[in-house]
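Colleague: Quick one: sequence plus predicted model below, questions after.
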Amino acid sequence: MPSLRHVRVLTTTVDELAPRTAYDVWRLRQQVFVVEQDCPYPDLDGRDLEEGTRHVVLLDDDTVLGTLRVLDDGDAARIGRVVVAPAGRGRGLAALLMDEAMALCGGREVRLDAQSGLAGFYAAYGFEVTGPAFDEDGIRHVPMVRAAVRP
């Protein structure tokens, strides 16, 4: 696996994603969320196509190492579908994704549903648990919010 200095961060809309990159993004999400985590669910929910959605993709050459999406929920931003390829885990790639996502969100309120074991990771970005744990597709999650940052 290449060093982090070779990783490129791409932030784009779905219409600007190259077709092969888009395919690799959806394949990675399927590989991890559906196959690895054994959670059959409708990943292609239409939100990827929304005008306000931004995709953050980590690339090494043309290889997708990780991705997430930032959604516009009107009164807040929402981060979701955070995933790093198995071969890239433990190398700080999730932090690269989140750094870019937080920059995109600016001072807005930001919401996400974290897998319970990752709540501490998101807490480092200012997120706080805002409700009880819940089951989503057989995995425990907690709702989390980073309050709007006032200038």
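Modeller: Yes, it's here. The shown structure was predicted, so the numbers you read here are calculated from the model rather than taken from an experiment.

Colleague: all contacts plus neighbour counts: C-alpha atoms, from now on.
Modeller: OK.

Colleague: Check the offset of the longest strand along the chain from the chain's centre.
Modeller: Ranked by residue count, the top strand of the chain under DSSP state E comes out as strand 63-72. With CA atoms, centre = their mean, to the nearest Å as the basis, strand 63-72 stands 5 Å off its chain's centre.

Colleague: buried residues in that strand?
Modeller: Buried residues in strand 63-72, counted by 16 or more other CA atoms under 10 Å: Val64, Leu65, Gly66, Thr67, Leu68, Arg69, Val70, Leu71, Asp72.

Colleague: what's around the closest residue to the third one other than its chain neighbours, how many residues?
Modeller: By that I understand Gly66. Leaving out its chain neighbours, the residue that sits closest to Gly66 by CA to CA, 6 or more residues apart in numbering is Val84, at 4.1 Å. For Val84, the neighbour count with other CA atoms under 10 Å is 24.

Colleague: dropping in the other structure now:
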Amino acid sequence: MLEIKVKTFQELTTQELYDLLQLRSEVFVVEQDCVYQDIDGKDQNALHVIGFKNNKVVAYTRVFKPGDYFTYASIGRVVVDAKERAHKYGYDIMKASIEAVKSHYNETQIKISAQTYLKRFYNTLEFHEVGEEYLEDGIPHIGMVYKG
């Protein structure tokens, strides 16, 4: 069972920050073999949606209010520990992130920059493609919007 907490940057414990950065690095840098600047100065403005299993960070997203990243509210850095993906925690963390946008920002429109191979996953969460595919850090991405 996934326990999900939503926190501002200031509310994160040092251990939580370390753990979520470690998970992001494990997946986005090591697993996906992508050299990019993950620590980008945007975490301080984000809401952090963290999925814990047995007190270990296994799923995560960061959420921005409209205007911080895109015109719409946005969800990014969507990540699930490779050993935990069989449990479908990606759905749980995304549903919690959509709810966080609604409850914290009173917004129903959300834009994401999705890795193209995950289009179907996001389609099941009612996100729809907008625009053309593009490369971000050498990985094919597509803009997707949720209208709530």
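Modeller: Ah, there it is. Quantities reported herein were computed from a predicted structural model and do not represent experimental measurements.

Colleague: Got a TM-score for the pair?
Modeller: Put the two chains on top of each other and the TM-score (TM-score structural alignment, normalised by the length of structure 2) is 0.90; 141 aligned residues with a CA RMSD of 1.2 Å.

Colleague: Tell me the residues of structure 2 aligned with stretch 97-104 of structure 1.
Modeller: Mapping stretch 97-104 of structure 1 onto structure 2 (TM-score structural alignment) gives residues 93-100.

Colleague: what's the mean deviation for that stretch versus structure 1?
Modeller: With mean CA distance after the TM-score superposition for structure 1, stretch 93-100 of structure 2 departs from structure 1 by a mean of 0.7 Å once superposed.

Colleague: At which residues are the helices of structure 2 located?
Modeller: Along structure 2, the stretches classed as helices by DSSP state H are 14-24, 89-105, 119-124.

Colleague: Pick the most buried one from the ones you listed.
Modeller: Greatest average neighbour count among the helices of structure 2 goes to helix 89-105 (a mean of 18), per mean count of other CA atoms under 10 Å.

Colleague: Which elements pack onto it?
Modeller: When contacts are defined as 3 or more CA pairs under 8 Å, 6 or more residues apart in numbering; DSSP states H and E, helix 89-105 of structure 2 packs onto strand 3-8, strand 47-53, strand 56-64, strand 73-80.

Colleague: Same list (those) but as TSV, adding distance to Asp137 of structure 2.
Modeller: As requested, these are exported to TSV (distance: least, CA to CA, whole Å):
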stretch	distance to Asp137 of structure 2
strand 3-8	26
strand 47-53	22
strand 56-64	18
strand 73-80	13
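
Colleague: do you know which of the ones you listed lies nearest Tyr134 of structure 2?
Modeller: The closest of those to Tyr134 of structure 2 is strand 73-80. By CA to CA, the value is 16.2 Å.

Colleague: Which part of structure 1 matches the closest one?
Modeller: Taking TM-score structural alignment, strand 73-80 of structure 2 hits residues 77-84 over in structure 1.

Colleague: need the contact list for the closest residue to Ile139 of structure 1 other than its chain neighbours.
Modeller: Leaving aside its sequence neighbours, Ile139 of structure 1 sits nearest to Gln115 (CA to CA, 6+ apart; 6.9 Å). By CA atoms under 8 Å, 6 or more residues apart in numbering, the contact list for Gln115 of structure 1 reads Ile139, Arg140, His141, Val142.
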